[in-house]
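A.B. asks: Turn this into a structure:
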Amino acid sequence: MIVEQIPSEFQQALPVLKTIQDNGFEAYFVGGSVRDTILGLPIHDVDIATSAYPAEVKALFKKTVDTGIEHGTVMVIDHGEGYEVTTFRTESGYQDYRRPDKVTFVRSLADDLKRRDLTINALAMNMNGEIVDLFGGLDDLKNHLIRAVGVPAERYHEDALRMMRTVRFASKLDFAIDPITEKAIAENAPLLAKIAVERIHEEWVKLLQGRNIKRGVQAFIDTGLYQYCPGLKDYRAELAQLLALPAIKLTSEEAVWTLITTLCELDDSQVSRLLRQWKSSREIIHNTLKARVALRALRQQQLDALMLYQTGLPLLLVANQVAAFFKNQVDETALRTQYEKLPIKSKRELVLTGNDLLKAKIITPGPWMGQILNTLEVEVVQGKVANQTAALMGRACELAKQSD
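C.D. replies: Below is the predicted model of the structure:
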């Protein structure tokens, strides 16, 4: 196969390939960028593999960065763009099921490609657009099939995270998983427990953001991988609900966790604990908890002005996206309009401050001042008082008298 129209991302990197080839070495585009080009999908990172050893690569270019030189990777800087150039290599001795004990640089593209995880990721493309396919990856792309390179069990023993990558790609591309490959995942699922949570986390979130999450989730459950992920072992039935829900795309990690924790009927403390187990950031935990409150309001048709204000537009959109799974989604344009009509979007927009209250001698410093400002904030949002100095001063006086 020859790619007739080489995407601009590759064209910009062609000088790097040409420099390497002009000096007697082989060089190819490899990995996901080649796969996505064939599928007509957007390209992200352009990776290059070469028969040149790291020191040889560095000698060919004026500016390089040793981003992973122990594994053969050198970042080549060309016209302000950085390209990872990795030497063909073989790997051996995966005692921890995560990383090779030994990396050996080789001159053979075939030896390099056969260590890769999936056939659709073991494709290479030369500077003329010709595809090198040694393991049937092109046929698998045509047939919408996810299949491990070589013997699946060997690939998963080399790096157990590849099992999560397999089910994630089923979701991302809406491809079926080859039965032999899926059987190998089921047989080796316990190895996932040896993988760092952070690495599993990335694959899990991507799985739930795929084109057809049902494919990935079905395999995730059927193979038993869920049993070796933090906090999910006892929630098979709840996870299975994803298979019966409408096919709506999730676009953020907050949306993923809002959906999962709602299906599992977790309370806020359980949500916080689960997300800490998954090594989620404090911001993600905070945002998920807020989105869950808005989701409940949407599902109960109780999304009032105060809820809009307290949630904020970004998390309102997250909650509304998840609400679609429960058929409680509202029109997004109407939701945005409703939010934009709020009198204020944050407390900073109140025209009255604590200093104003002190100068007017309405109240002395203390906890009541904060409580009065909080009340004014809520009442402005609810439309009970106008966000105008005179109106707020008058209402503040009433509140101050009540506090006496």
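
A.B. asks: rest of the way, CA atoms for contacts and neighbours
C.D. replies: Will do.

A.B. asks: Return the residues in contact with the closest residue to Gly31 other than its chain neighbours.
C.D. replies: Spatially, and ignoring its direct neighbours in sequence, Gly31 is nearest to Asn121 (4.9 Å; Cα to Cα, 6 or more residues apart in numbering). Under the criterion of Cα atoms under 8 Å, 6 or more residues apart in numbering, the contact partners of Asn121 comprise 30-32, 34-35, 137.

A.B. asks: what element comes up after the longest helix along the chain heading to the C-terminus?
C.D. replies: Once the chain is assigned using DSSP state H, the helix that runs over the most residues is helix 282-299. The element immediately downstream of helix 282-299 (helix or strand, assigned by DSSP states H and E) is helix 305-311.

A.B. asks: next one: that following helix to chain centre, how far?
C.D. replies: Between the centre of helix 305-311 and the centre of its chain there are 27 Å (Cα atoms, centre = their mean, to the nearest Å).

A.B. asks: now the other sequence, so there's something to compare against:
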Amino acid sequence: MLAPFTQATPLLEMIEAAGYEAYFVGGSVRDSLLGREISDVDIATSALPEELKAIFPHTADVGIEHGTILVIYNGVPYEITTFRTESGYSDYRRPDQVKFIRSLKEDLKRRDFTMNAIAMDRTGKLIDPFNGKQAIATKQIITVGNPEERFGEDALRMMRAVRFVSQLNFTIEEETLNALAQMPHLLGNIAVERKLTEFEKLLVGPSNNKAISIIVQTGLFNYLPGLIGNAEGVNRMARCNLMGLSKLELWTLLTHQVGLNDREASEFLRQWKLPVKQIKQILKILQWLQYRLDNQWTRLAAYDAGKETMLSAEILVQSLTGLKTSSEAELHKFYDQLPIKNRSELDLTGTILLSWFKKKPGPWVNHYLRLIEEKVIIGEVANGQADIREWLNNCNQKLEKD
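C.D. replies: A predicted model of the protein is given here:
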């Protein structure tokens, strides 16, 4: 077994020694079968929360109403959840009623997909009542039982299905896919924050093109913020080369492909409830992407964009056009040769300008600083106070007119 399992095995042994069952469950078991790296493990048990507290001295109630407690063992936190059944999903997300049980199979039965409904005991033996291992072998996403029931219980499972397509390069089994196409409206009941989490994992997955196409095919896009009725825009995104793009670049590309102007782009990103800092970064990349689609980089454009934004805009141009433009190394060299990288490197300040011209502060100071900045960047003026003052003296009459 992998190290995270062996490190947690003593917990299973302690629970069993107290007379209960305990197993590794969920994504860690799935990923171990896929040969993917795992960082933590989830444990399910027949022991009730209060029985677990009697076994382990260091616990915290992180979701005790659903049977989950946090056990601290050797300084490492582990989530341990009591076997349970669920019923009544009035909000299409969370069960109205949770009942603790002693049956592992009944607990696995409530899970979303067969690949996530596999348990493993402390010796590494698999308990797989719904043929999840077979689904993994054939790279299929199949719901546990009736897909309409599973999606009706928790509509976010529809997004999870497509997210797994992106992350694992699996296909969605036909009956499960048909249910997705019949029930996308249920996604309207899910909070934007929950959709965002799944959508961003989908965006950065290695099979994101495939997953985005499924979002259009099933109609799920109509229940995602800002995408209603824009199948063509989302399809344009799916047809791009998305390999190697960062999360911010993917958001920028999506915003561009759905055809939004600056004001609409800002509103679109706010609808997704992205952090303000990220929205500003995306809008900046979008601005320079639009510039670059019509222009080559100049020294002044590179300076105003900044190195990271310039690199992002360039890779998006390549994604959109399929053309091999300037390489990252070439752009790094181009940017690094700029005389200054930001205004703080300019050998001049507003205070110095005020002392030279003996004028009151005002908008003219920033205007002059920008003019000088531009001249330094394009190489017409050296970045030194003497050279700058000489240029100002020669051009003062024209500047005063401006």
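
A.B. asks: before we move on, back to that, now render the contacts of Asn121 of the first structure as a markdown table, adding secondary structure.
C.D. replies: Listed next are the contacts of Asn121 of the first structure as a markdown table, based on DSSP: H, G, I helix; E, B strand; the rest coil:
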| residue | secondary structure |
| --- | --- |
| Val30 | strand |
| Gly31 | coil |
| Gly32 | helix |
| Val34 | helix |
| Arg35 | helix |
| Gly137 | helix |
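
A.B. asks: Aligned to the residue nearest to Gly31 of the first structure, what sits in the second structure?
C.D. replies: Residue correspondence to the second structure (TM-score structural alignment): Asn121 of the first structure is matched to Asn116.

A.B. asks: repeat for Ala59 of the first structure
C.D. replies: Under the alignment (TM-score structural alignment), Ala59 of the first structure maps onto Ala54 of the second structure.

A.B. asks: Look at its match and say how many residues are nearby.
C.D. replies: Ala54 of the second structure has 12 neighbours, counted by other Cα atoms under 10 Å.

A.B. asks: which residue sits closest to His71 of the first structure, ignoring its sequence neighbours?
C.D. replies: In space, and not counting its chain neighbours, His71 of the first structure is closest to Val103: 6.6 Å by Cα to Cα, 6+ apart.

A.B. asks: In terms of helices and strands, where is the residue most central in space within the second structure?
C.D. replies: A centroid search over the second structure (Cα atoms, centre = their mean) returns Glu200, at 3.1 Å, as the residue closest to the centre. In this structure, Glu200 of the second structure sits in helix 192-203 according to DSSP H and E.

A.B. asks: In that helix, which residues are buried?
C.D. replies: By 16 or more other Cα atoms under 10 Å, the buried positions in helix 192-203 of the second structure come out as 192, 195-196, 198-199, 201-203.

A.B. asks: surely Val85 of the first structure meets Val74?
C.D. replies: Yes: here Val85 of the first structure lies in contact with Val74, judged by Cα atoms under 8 Å, at a distance of 5.3 Å.

A.B. asks: Mind jotting down where the strands sit in the stretch 1-150 of the second structure?
C.D. replies: 22-25, 42-45, 59-63, 68-73, 76-82, 84-87, 97-100, 119-120, 126-127, 140-141 (DSSP state E, counting those that start in this stretch).

A.B. asks: Which part of the first structure matches the first one?
C.D. replies: Put plainly, it is strand 22-25 of the second structure. By TM-score structural alignment, strand 22-25 of the second structure lines up with residues 27-30 in the first structure.

A.B. asks: what about the matching stretch, how far off from the second structure?
C.D. replies: The superposed stretch 27-30 of the first structure is, by mean Cα distance after the TM-score superposition for the first structure, a mean 2.1 Å from where its aligned residues fall in the second structure.

A.B. asks: Now do stretch 47-63 of the first structure: distance to the chain's middle.
C.D. replies: In this view, stretch 47-63 of the first structure has its centroid 31 Å away from the chain centroid, taken as Cα atoms, centre = their mean.

A.B. asks: Next: stretch 182-193 of the first structure.
C.D. replies: Offset of stretch 182-193 of the first structure from its chain centre (Cα atoms, centre = their mean): 23 Å.

A.B. asks: so where is it in the second structure?
C.D. replies: Against the second structure, the aligned range for stretch 182-193 of the first structure is residues 177-188 (TM-score structural alignment).

A.B. asks: Compute the first-to-last residue distance for the matching stretch.
C.D. replies: Chord length of stretch 177-188 of the second structure, first to last residue, is 18 Å (Cα to Cα, to the nearest Å).

A.B. asks: now swap in stretch 117-134 of the first structure and tell me
C.D. replies: Taking Cα to Cα, the first and last residues of stretch 117-134 of the first structure lie 13 Å apart.

A.B. asks: Glu148 of the second structure matches what in the first structure?
C.D. replies: For Glu148 of the second structure, the aligned position in the first structure is occupied by Ala153, per TM-score structural alignment.
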